[in-house]
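1. Build the 3D model from these lines:
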Amino acid sequence: MSLDPAIPERIGDTGVLRWPGTWRVYVATRSEEIKADTERALTLREEAGQLLSVGEGIGTHLARAESYARGRHGIRRWLTGHAIEGAWSNVNSATVMLYGVLPTAELCGRGPEVSAIGRAYLPGDDPRLVHLQARLSAGDLQERDRPLMQSVLRAAYTAQAMETGRVRNFRNLLLGWVIMLALIVLGVMIVGAVWPNAIPMCGNQSVIRTQGLMPAQICPTGGLAPSSGDVPLVALIGMLGAALATAASISTRSELSTRYSLAVVQNLLKAPAGVATAVLGLLILNSGFVPGFSGLGSQPAILVWAMAFGYGQQIVTRFVDQRADSLLVAASPLTPATNTRTR
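-> Prediction:
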């Protein structure tokens, strides 16, 4: 029996590589494996005629997965995950159905794979998983265990979809915050450039001013009065500090394997956050709000403090990083599931 879908291109052809996205390659590869296993299983099973409808169902799911993998999808489907979730949902459904046609002799060999998938997404005390592991320990998986294996797979794939959905929603939330914060800091920079006195970045030199040795204030651009370049320069130095913090975090971060990546959006958030902390930090220092701090006495001191505050955005964004890490751990197949699901 052939499971080739009634469409002009096979999923292994360059059609799936026409648009970017490594998930398309993974879907293509997994679909070809399922198709080959199904055709082989139907050839070996004596009751292949009775399983014809199952084989047709598998072929339908693979054709749908291929359609998602070969298509070009806009920003709306990227945000909602319509394409990638549609493709993997059909691949997973085909996988579950595959276990209904595999020869009985292969069930013991496939059992550990099903158990591993279950442990990745189901709690350790899940009754289906516990029962399957008991059957595996006995080394006696039989025909009557097919529904159990399919049940574990179905539950694991459902839990996986929920966890990856949380990662996707968090990514979209972060992206929204990046855009909003970027617009806010852009507005601050425009206001500072048009009305320099509205957002004063200049140090007051209150200590040495009393001795009459230097002017009353010094500004980030080196002038003695606020100028249109003060706030943009502080913003640039703040972004430099944020970039250094990002480089430091990248060197210690290990990206887990999931359908969605949060690293890019996490790093994008640090740039406008660095601008915000640099501008706000200098305003606080120059306001006299900090006890014992008498002012910024030189242009280098102002710029160094701006960089330090830009780097210090890590204090705020680390909470975002911690939340992202917890979601990625829950969604990754490489980490075991816990009894308490991530919310």
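
2. For the rest of this, base every contact and every neighbour count on C-alpha atoms.
-> Will do.

3. how deep is Ala247 tucked in, by neighbour count?
-> Neighbour count of Ala247, defined by other CA atoms under 10 Å: 12.

4. Distance check, it against Ala225.
-> Going from Ala247 to Ala225 by CA to CA, to the nearest Å gives 35 Å.

5. ok, which stretches of the stretch 51-200 of the chain are helices?
-> For the stretch 51-200 of the chain, helices defined by DSSP state H, counting those that start in this stretch occupy the ranges 52-70, 75-80, 82-98, 107-121, 127-138, 146-194.

6. Next, the second sequence, to be compared with the first:
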Amino acid sequence: MATSVAARGSPWARTRRRLEAGLRPRPPRSPWRARAKTRLAYLEVQLKREEARPPSADRKALLRGMESHLEKARAAAEETFGWRRLWSGSTAQEGVWSNLRSADVLLLQLVSDQEAAGRASEVMALVKRHLGRDDPQRVRLAQRIRSIVSGELVPTDRELLVRALDSAYVALDAELARVRSLRNILWTATFVVLLGVAGLAVYGWFFPQSLSLCFAPKLGPGGGTAVDIVCPSKEFRGLPAGTVPSSRADSRDILTVEVAGLAGAAFTVIASLRHIRGTSTPYMLPLASAVLKFPTGALSAFLGVLLIRGAFVPGLSDLDSRSQVLAWAAVFGAAQHLVTRLVDDRAQMTLSEVGKPTESVVDPENAAVMEATVYGNGQQTRRGQGKEAAVEQPAGSPPR
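-> The predicted model follows:
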């Protein structure tokens, strides 16, 4: 009974019931799901084509494994997560793409030798993007790529291609894991700083005098008998000379300063948008880096005004008006960029390390693929000083 209930509630069962009822499947809820389903449909077609070929014990096991990975990928793509959707998107993405990549590795073991040779350039490109220059599998594949692309496969070449592709996908997963880890750190830091900012505002609301941000800039019009007191939310003129500035602190002072700092931080976020580049990674790391600036700006505004209040900055201990207090709060809120720009640089560096291509424009691995591709068009290779280069063979001359 429990099994039938689970089957009725599975994504496959829901999709099947909608199709049987003549209803169209729901459109993907996000762009990455649309891309994943497109790739899933392609691999399902390849699976059906391989199932039509003569079976063997090994092929049956590979086909079952590929079908299992595709089913898991579809289930992850169709999962709604309910109220957990906000923080479960990363789990769904990793579940979908890891299963699709595993299915692709199994597909490479199923295709014919001609198709495997045709995919050799694709595998070499992935290996170059995700494996180091000294990786043994990359070195071995670079040694064999010329023969593989030309169709001269030996029994071990298929396994070499499969292992190299699997290692490249594992390295890609590790690169994305680093992006996800930094994204989680940034969101956690944002939440912690936001809690601190909110805690300061609540504390200032109930105990405004203990964290006073009020100033007594100068004597009032009564000479030595009156003073002016300036607070972030109010101004007091002509008070008795013995009035302590903290006695006029308001419960909204800290909150007002934090709002001004938030506005200053928003300005720096807008200004920094010109440095943000689009990314194909699924974790929106630039967004997490930008959101961190807002609570950090509010916190830096409070600390900056507090430092002025304590005469830490020479010449800025006597602010004359509420407008000056808020202006300096906005300036300190924008000044958080001096610190958070280091976070921006780290985020961009982490993104640039995902699939970073080989630094050199032309290298022996590219030359090997190009040579094997154009050799039949009247070109040959020559070796010189440890480098390989393609040279055109004169028409009518015998091959050397």
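
7. returning to that earlier point: can you lay out the helices of the stretch 51-200 of the first structure as CSV showing mean neighbour count?
-> Formatted as CSV, these follow (neighbours: other CA atoms under 10 Å):
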stretch, mean neighbour count
helix 52-70, 21
helix 75-80, 12
helix 82-98, 21
helix 107-121, 20
helix 127-138, 16
helix 146-194, 18
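
8. Let me know the helix or strand that the residue mapped onto Glu32 of the first structure from the second structure is in.
-> Under the alignment (TM-score structural alignment), Glu32 of the first structure maps onto Ala41 of the second structure. Under the criterion of DSSP states H and E, Ala41 of the second structure resides in helix 31-51.

9. could you say what helices and strands that helix packs with?
-> Applying 3 or more CA pairs under 8 Å, 6 or more residues apart in numbering; DSSP states H and E, we find helix 31-51 of the second structure packed against helix 57-78, helix 85-110.

10. is it possible to export those to a markdown table including distance to Val343 of the second structure?
-> What follows is those, written out as a markdown table (distance: least, CA to CA, whole Å):
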| stretch | distance to Val343 of the second structure |
| --- | --- |
| helix 57-78 | 32 |
| helix 85-110 | 22 |
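
11. Minimum distance to Ser210 of the second structure: which of the ones you listed has it?
-> Taking CA to CA, helix 85-110 is the member of these nearest to Ser210 of the second structure, at 38.4 Å.

12. what angle sits between that closest one and helix 57-78?
-> 160 degrees (axes from the mean of the first three to the mean of the last three CA atoms, to 10 degrees).

13. Could you dump the helices of the stretch 51-200 of the first structure into CSV with distance to Arg259 of the first structure added?
-> What follows is these, written out as CSV (distance: least, CA to CA, whole Å):
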stretch, distance to Arg259 of the first structure
helix 52-70, 14
helix 75-80, 12
helix 82-98, 8
helix 107-121, 14
helix 127-138, 24
helix 146-194, 7
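
14. So for Arg253 of the first structure, which of those helices sits nearest?
-> Closest among the helices of the stretch 51-200 of the first structure, using CA to CA: helix 146-194, at 17.0 Å.

15. residue range for whatever helix or strand Val374 of the second structure lives in in the first structure?
-> Assessed by DSSP H and E, Val374 of the second structure sits inside helix 364-374. Mapping helix 364-374 of the second structure onto the first structure (TM-score structural alignment) gives no aligned residues.

16. and Arg383 of the second structure, what helix or strand is that in?
-> Going by DSSP H and E, Arg383 of the second structure is in strand 379-384.

17. roughly how far out does the following helix or strand past that strand sit from the chain middle?
-> Heading C-terminal from strand 379-384 of the second structure, the first helix or strand you meet, by DSSP H and E, is strand 387-392. Its chain's C-alpha centre and that of strand 387-392 of the second structure lie 40 Å apart, by CA atoms, centre = their mean, to the nearest Å.

18. what sits against the closest residue in space to Thr15 of the second structure that isn't next to it in sequence?
-> For Thr15 of the second structure, ignoring the flanking residues on the chain, the nearest one in space by CA to CA, 6 or more residues apart in numbering is Pro25 at 6.5 Å. Contacts for Pro25 of the second structure (CA atoms under 8 Å, 6 or more residues apart in numbering) come out as Thr15, Arg18, Leu19.

19. ok, the closest residue to the last one other than its chain neighbours to Arg14 of the second structure distance?
-> Meaning Leu19 of the second structure. Spatial nearest neighbour of Leu19 of the second structure, chain neighbours left out: Pro25 (7.0 Å); criterion: CA to CA, 6+ apart. Pro25 of the second structure sits 9 Å away from Arg14 of the second structure, going by CA to CA.

20. that older thread, tell me the buried residues in the strand holding Arg383 of the second structure?
-> Within strand 379-384 of the second structure, the residues scored as buried using 16 or more other CA atoms under 10 Å are Gln379, Gln380, Thr381.

21. Repeat that for stretch 320-335 of the second structure.
-> 320-322, 325-335.

22. Need those residues in TSV (columns: distance to Ile254 of the second structure and secondary structure).
-> Shown next, in TSV, are those (distance: CA to CA, whole Å; DSSP: H, G, I helix; E, B strand; the rest coil):
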residue	distance to Ile254 of the second structure	secondary structure
Asp320	18	coil
Ser321	16	coil
Arg322	13	helix
Val325	11	helix
Leu326	11	helix
Ala327	14	helix
Trp328	13	helix
Ala329	10	helix
Ala330	13	helix
Val331	16	helix
Phe332	14	helix
Gly333	13	helix
Ala334	17	helix
Ala335	18	helix
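
23. tell me the contacts of the residue nearest to Thr95 of the first structure when sequence neighbours are not counted?
-> Nearest non-adjacent residue to Thr95 of the first structure, counting by CA to CA, 6+ apart: Ile34, 6.7 Å away. Residues near Ile34 of the first structure by CA under 8 Å, 6+ apart: Ala94, Thr95, Leu98.
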